[in-house]
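Participant: sequence first, then the predicted structure, then my questions.
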Amino acid sequence: MFNSEQESRKGRKQSSTALRENMAGKIQVLTLDEREQLLPMLRNAQWAEVVGRDALYKEFIFKDFNQAFGFMSRVALQAEKMDHHPEWFNVYNKVHITLSTHECGGLSKRDISLATFIDQVSVL
């Protein structure tokens, strides 16, 4: 029974890995039309395009470290679910976030989705 359970877990792990590889192969940089449609809403939410890099950046300021850390924990859980992780830096109550999709070398729909989620949880 232990071996069956172990084999079952191994199969699920392989399926998950195959799914990630399949998804990574399909990730594409945002088209010009997608940028014109999606980026204005993020600019309105104070996201900025990084000069010299196809990425988005935003700084969040919280009341204290506990709020900043709670925010980062919520983002980390979602990032794990999406298999898409931000570049970030935290000092006390400030969190600096940069989003870009390494698999395609620039902004993708994953970045838009994660930025939207980040904005939603930043006000909780």
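Facilitator: That came through fine.
Participant: contacts and neighbour counts: CA atoms only from here.
Facilitator: Noted.
Participant: could you identify the helix or strand that succeeds the longest helix along the chain?
Facilitator: Identified as the longest helix of the chain according to DSSP state H is helix 2-26. Using DSSP states H and E, the helix or strand that follows helix 2-26 in sequence is helix 32-44.
Participant: tell me what that following helix is packed against?
Facilitator: Packing partners of helix 32-44 (3 or more Cα pairs under 8 Å, 6 or more residues apart in numbering; DSSP states H and E): helix 109-121.
Participant: now for the helix it packs on, which elements pack on it?
Facilitator: Right, helix 109-121 is packed against helix 32-44, helix 65-82 by 3+ Cα pairs under 8 Å, 6+ apart.
Participant: which residues touch it?
Facilitator: Residues outside helix 109-121 that contact it (Cα atoms under 8 Å, 6 or more residues apart in numbering) are 29-30, 38, 42, 45, 71, 74-75, 79, 82, 84, 99-101.
Participant: here's the one I want to compare it with:
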Amino acid sequence: MEKFTDKQIEDYLGQLDGWEYVDGAIETTFEFKDFKEAFSVMTRIAFECEAQGHHPDWSNVYKTVNIRLSTHDANGVTEKDFVLARSIEDIIESD
């Protein structure tokens, strides 16, 4: 998987709401009603990550989920990260 240029990342970020490019990765934060809802969405995202064979750096504090995506093998952001980001968006929107 080929690492994206800053321009490619900027172009792709234009297709996602609330994601930013920070220190070599794309990242976002979601806030939910409570911990149970946050953890439920994280579980659904985890199954999708496993299906794609691509896993985020993420954290959860109470009702907030922080997600950071980069392709470690490419040492930066690739198409894989944007595919997963779109899938995460779809999961969030279907909730």
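Facilitator: Yes, it's here. Keep in mind it's a predicted model, so treat the numbers as computed, not measured.
Participant: TM-score of the superposition?
Facilitator: After superposition, the two chains reach a TM-score (TM-score structural alignment, normalised by the length of structure 2) of 0.90; 94 aligned residues with a Cα RMSD of 1.4 Å.
Participant: in a markdown table, list the helices and strands packed on helix 109-121 of structure 1 along with distance to Gly105 of structure 1.
Facilitator: Output for those, formatted as a markdown table (distance: least, Cα to Cα, whole Å):
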| stretch | distance to Gly105 of structure 1 |
| --- | --- |
| helix 32-44 | 15 |
| helix 65-82 | 17 |
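Participant: let me know which of these is the nearest to Leu56 of structure 1.
Facilitator: helix 32-44 (9.0 Å; Cα to Cα).
Participant: would you mind listing the buried residues in that closest one?
Facilitator: For helix 32-44 of structure 1, the neighbour count (16 or more other Cα atoms under 10 Å) marks Leu39, Leu42 as buried.
Participant: which residues of structure 2 does the next helix or strand after that helix align to?
Facilitator: Using DSSP H and E, the helix or strand that follows helix 32-44 of structure 1 in sequence is strand 48-49. Aligned by TM-score structural alignment, strand 48-49 of structure 1 falls on residues 20-21 of structure 2.
Participant: once aligned to structure 1, how far is that stretch on average?
Facilitator: Following the fit onto structure 1, the mean deviation recorded for stretch 20-21 of structure 2 is 0.9 Å by mean Cα distance after the TM-score superposition for structure 1.
Participant: what sits up against that stretch?
Facilitator: With Cα under 8 Å, 6+ apart, stretch 20-21 of structure 2 has contacts from Ile9, Glu10, Leu13, Ile26, Glu27, Thr28.
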